[in-house]
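need coordinates for the following:
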Amino acid sequence: FFVSSVILSGSSTAGPESIGRIDVPTTTVEELEAAHGMRFDALVMDIEGGELQFMRENPALLRQLNFVSVEFHESIILSAGIAECEQLMASAGLVHAETVAECAVWLRAN
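The predicted structure follows:
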């Protein structure tokens, strides 16, 4: 995670305002599902520019979800990155339902 000079800001992607990097421990969705004996079908994602990397690395998860709420940061992943995220969700059978500001909701097509 890259720390910004603005105290309330940071990103998973280095930018010109980055003043340092910190390592953040993580857990995969699969590890969470196994630890709690459940399978998730909804995802709320606000990961400060890490959306594209997450979706590229988790196609099987996208195929099991019925609901995705994602906050895109165009200033970080650019419109091409958002378009690729949208294509990955569509390829997984999700349909765009609504966007308000930077937050988009995608639902499983029936």
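
going by C-alpha atoms from here, please, whenever you check contacts or count neighbours.
Will do.

ranges for the strands of this protein?
Assigned by DSSP state E, the chain shows strands spanning 2-4, 10-11, 18-21, 42-45, 67-71, 94-100, 103-108.

next, the structure of the following sequence, for comparison with the previous one:
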Amino acid sequence: MHLGNVIVYVLLAVLTIYNIRINMRLFKLRSSNIPRDPRNLSGQELETIKALSSEKRKWVILSQILFWTSFVFVFLNSMAVLGLFLDLYTVACIVSNQIDLNATQILINKN
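Down below sits the predicted model:
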């Protein structure tokens, strides 16, 4: 196994752990707080939520494309490229989860 392959898979492990930590924070935030009614949000908060939703949609589509591309590389027996695309998929999932976390914090914040 080449050094590049090892780096790609170590990076995948680190990114996956980070993604799991973000998911746990998001789960705890959602389960311990009740979101505000959308009618109680200010205009700026609604615009921010809409922008975050639109941005998240783009990242989810990208993550799905990267996942299915990596799935194709499983059948081509190209493990290094598979690892690279799984890294990219994980990064897209992390960004998507961060956007979710930001939106949830806006919905829960009671300024």
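
so after superposing, what's the score?
Overall, the chain-to-chain superposition scores 0.25 on the TM-score scale (TM-score structural alignment, normalised by the length of structure 1); 50 aligned residues with a C-alpha RMSD of 4.3 Å.

which parts of stretch 8-28 of structure 2 are buried?
Applying a neighbour-count criterion of 16 or more other C-alpha atoms under 10 Å, the buried positions in stretch 8-28 of structure 2 are 8, 9, 12, 15, 16, 19, 22, 23, 26.

can you list these in CSV and add distance to residue 49 of structure 2 and secondary structure?
Formatted as CSV, the entries for the buried residues of stretch 8-28 of structure 2 read as follows, by distance: C-alpha to C-alpha, whole Å; DSSP: H, G, I helix; E, B strand; the rest coil:
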residue, distance to residue 49 of structure 2, secondary structure
8, 34, helix
9, 35, helix
12, 30, helix
15, 26, helix
16, 26, helix
19, 22, helix
22, 19, helix
23, 19, helix
26, 16, helix
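
biggest separation within those, which pair?
8 and 26 (26.6 Å; C-alpha to C-alpha).

closest one to residue 85 of structure 1 among the strands of structure 1?
When the strands of structure 1 are compared for distance to residue 85 of structure 1 using C-alpha to C-alpha, the nearest one is strand 67-71, at 9.9 Å.

just want the angle from the closest one to strand 94-100.
Taking axes from the mean of the first three to the mean of the last three C-alpha atoms, to 10 degrees, strand 67-71 of structure 1 and strand 94-100 form an angle of 40 degrees between their directions.

strand 67-71 of structure 1 packs against which elements?
Strand 67-71 of structure 1 sits against strand 42-45, strand 103-108, with contacts defined as 3 or more C-alpha pairs under 8 Å, 6 or more residues apart in numbering; DSSP states H and E.

which helices and strands does the longest one pack with?
Under the contact criterion of 3+ C-alpha pairs under 8 Å, 6+ apart, strand 103-108 of structure 1 touches strand 67-71, strand 94-100.

list the buried ones in stretch 98-105 of structure 2?
98, 99, 100, 101, 103, 104, 105.

any idea how far the residue most central in space within structure 2 is from residue 80 of structure 2?
In structure 2, the C-alpha nearest the mean C-alpha coordinate belongs to residue 93, at 2.5 Å (C-alpha atoms, centre = their mean). As defined by C-alpha to C-alpha, to the nearest Å, residue 93 of structure 2 lies at a distance of 20 Å from residue 80 of structure 2.
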